[in-house]
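Asks: with the sequence up front, the predicted model follows.
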Amino acid sequence: MPKNRSRSSQDLKRSKPRRTARERILIVCEGSKTEPNYLEEIRQESRISSVDVRVLHSVLGTEPKQVVESAEAEFKRTKGYERVYAVFDRDDHLTYDTALDMAVARNEKWKNDEGVATKFEAIATVQSFELWLLLHFEDIKAFLHRTETLARLKTHIAGYEKGNKGSYAKTVANIQTAIDRATALKAKFDRPPSDDAYTDMHELVSLLRGLKAK
């Protein structure tokens, strides 16, 4: 019988492990606990690999501009992403509008490690992330100060505090209602001038939850 020939370089190239076909997503959040905890819950519940979705907090500061800059720095460190999201609130920040413009200016302006133009988007909420959670329980249709938002949310989620874990599990039963309400707010109001209730969170949440099906 003929001896087995050594595998050709072409065979080795074909057998080289390939990364997942999913888009690799980087999410950089203003908060160090509240938003990362919530988004990590979605990732874990959907059994999405941390290779596919990486959730970090901004290491450069909590101003929206710094969140965008932190996301930019992390992307450029490896270039290993197809999508980058900077997650921040309006609050009383001075660089909110600037950060929105910065995100637009960076969208599809860089190429990743596979030569693909990377999407870069801001995920903003006026006034605070808790508005997104409150929309699971109340149909908010106008500006609501973050202190009032937090107070109302506590009437629906006993013991809620910023940074707590378990917020996703405690709200997911009403998530489609929240998505519908957030969609209506976005259709009615614009991110600037930030004088109205607004959130993009439903879009990021829908994207992450959609990965489960894939």
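Replies: Nice, thanks for sending it over. Since we're looking at a predicted model, the values are computed, not measured.
Asks: okay, CA-based contacts and neighbour counts for the rest of this
Replies: Will do.
Asks: could you pull out the helices for the protein?
Replies: Using DSSP state H, the helices found in the chain span residues 9-15, 34-45, 64-78, 96-106, 130-134, 146-156, 167-171, 175-188, 201-213.
Asks: pull out the buried positions in the last one.
Replies: This points to helix 201-213. 201-202, 204-205, 208-209, 211 (16 or more other Cα atoms under 10 Å).
Asks: again, but for the fourth one
Replies: By neighbour count, with 16+ other Cα under 10 Å as the criterion, the buried positions of helix 96-106 are 96-97, 99-100, 102-103, 106.
Asks: the structure to be compared is supplied as follows:
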Amino acid sequence: MAGGQRRRPTRPHRQPARRILVVTEGTRTEPQYVEGLNRYLRSRGATAIVKPVSVGKDPLKVVQKCVEKRDEAAQNDKGYDESVCLVDVDEHQTLPAAVQLAEREGIRLLISNLKFEAWLRWHAEDKRSVLTSTQLDDLVAKLGLVKGKILSQSFPFHHVHSASVTARAIDPEMRPGRKGPNPSSAMPILVELMQGA
């Protein structure tokens, strides 16, 4: 180089992590799980920001709150790249309306059938039997995954990929807004988003 000057090597520009808004129907187990999964995956590609909403067991209200939180963040220049809602099937009358609103608003509505604990179960065992809500609660407690509504401190997040394989085998047509068979969960979609996919 002329004049003996050396050029400093330029550092590659880091892309900012994609921000994922995750609005949950549950106010304890689901937020704890998503936050724990965030820590486990430590993806440079994406960060999930969890917002539990206390609207009772009403998927439509969950989606409405998600729209509200997403739009509020965008107005404050803190927009999200993706918006996701986690809901259970339970016996919700408003699920079809929630699916329609989510599709219209570009929100990924991820449904667990019968409920989120089905997804937690697959971190400990690859069994697909249909259980009642109470049986499922008893089983995840017996497996040491949850105590009450609190996630175990030793929750096996390292089994998230095998849980995803189980979920996809059960519901090969998995997609946002789809109510899969009982049991099923669309959580693998969030796992992929959190890995930057």
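Replies: All right, it came through fine. Being a predicted model, the structure only gives us computed values, none of them experimental.
Asks: related to what we said a few turns ago, between the helices of the first structure, which gets nearest to residue 90 of the first structure?
Replies: Minimum separation from residue 90 of the first structure across these (Cα to Cα) falls at helix 96-106, 6.0 Å.
Asks: how big's the offset between that closest one and the second structure?
Replies: Averaged over the aligned pairs, helix 96-106 of the first structure sits 1.7 Å from the second structure after superposition, using mean Cα distance after the TM-score superposition for the first structure.
Asks: show me what that helix is packed against.
Replies: helix 64-78, strand 119-126 (3 or more Cα pairs under 8 Å, 6 or more residues apart in numbering; DSSP states H and E).
Asks: okay, the ones you listed in CSV with mean neighbour count next?
Replies: Output for these, formatted as CSV (neighbours: other Cα atoms under 10 Å):
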stretch, mean neighbour count
helix 64-78, 21
strand 119-126, 23
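Asks: thought residue 150 of the first structure was touching residue 130?
Replies: Yes: counting by Cα atoms under 8 Å, residue 150 of the first structure touches residue 130, with 6.4 Å between them.
Asks: spit out the contact partners of residue 44 of the second structure.
Replies: 17, 195-196 (Cα atoms under 8 Å, 6 or more residues apart in numbering).
Asks: which among the residues you listed gets closest to residue 147 of the second structure?
Replies: Closest approach to residue 147 of the second structure among the contacts of residue 44 of the second structure (Cα to Cα): residue 195, at 27.8 Å.
Asks: residues in contact with the closest one?
Replies: The neighbours of residue 195 of the second structure, taking Cα under 8 Å, 6+ apart as the test, are 41, 43-46.
Asks: the same query, at a cut-off of 6 Å, please.
Replies: Contacts for residue 195 of the second structure (Cα atoms under 6 Å, 6 or more residues apart in numbering) come out as residue 43.
Asks: show me what contacts the aligned partner of residue 122 of the second structure in the first structure?
Replies: For residue 122 of the second structure, the aligned position in the first structure is residue 135, judged by TM-score structural alignment. By Cα under 6 Å, 6+ apart, the contact list for residue 135 of the first structure reads residue 178.
Asks: mind doing that once more with 10 Å?
Replies: Taking Cα atoms under 10 Å, 6 or more residues apart in numbering, we find residue 135 of the first structure in contact with 141, 149, 153, 171, 174-175, 177-182, 199.
Asks: nearest to residue 125 of the first structure, of those?
Replies: Among the contacts of residue 135 of the first structure, and counting by Cα to Cα, the member closest to residue 125 of the first structure is residue 199, at 4.1 Å.
Asks: give me the number of residues near whichever residue in the second structure pairs up with that closest one?
Replies: In the second structure, the residue equivalent to residue 199 of the first structure is residue 185, according to TM-score structural alignment. By the other Cα atoms under 10 Å criterion, the neighbourhood of residue 185 of the second structure contains 35 residues.
Asks: any figure for the gap between residue 185 of the second structure and residue 68 of the second structure?
Replies: 25 Å (Cα to Cα, to the nearest Å).
Asks: ok so, going back, make TSV out of the contacts of residue 135 of the first structure and add distance to residue 84 of the first structure.
Replies: Output for those, formatted as TSV (distance: Cα to Cα, whole Å):
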residue	distance to residue 84 of the first structure
141	29
149	28
153	29
171	25
174	27
175	23
177	26
178	23
179	21
180	24
181	25
182	21
199	17
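Asks: just the buried residues out of the residues you listed, in PyMOL syntax.
Replies: Those of these that count as buried under 16+ other Cα under 10 Å are selected in PyMOL with:
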select buried, resi 141+149+153+171+175+177+178+179+181+182+199
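Asks: centroid-nearest residue for the second structure?
Replies: Central residue of the second structure (Cα atoms, centre = their mean): residue 190, 4.5 Å from the mean position.
Asks: for the residue mapped onto residue 51 of the second structure from the first structure, give its distance to residue 177 of the first structure.
Replies: Under the alignment (TM-score structural alignment), residue 51 of the second structure pairs with residue 56 of the first structure. Distance of residue 56 of the first structure to residue 177 of the first structure, given as Cα to Cα: 27 Å.
Asks: residue 72 of the first structure maps to what in the second structure?
Replies: By TM-score structural alignment, residue 72 of the first structure lines up with residue 67 in the second structure.
Asks: wait, that match sits on residue 101?
Replies: Yes: the pair residue 67 of the second structure and residue 101 qualifies as a contact (Cα atoms under 10 Å) at a distance of 9.3 Å.
Asks: which residues do these two both contact?
Replies: residue 107.
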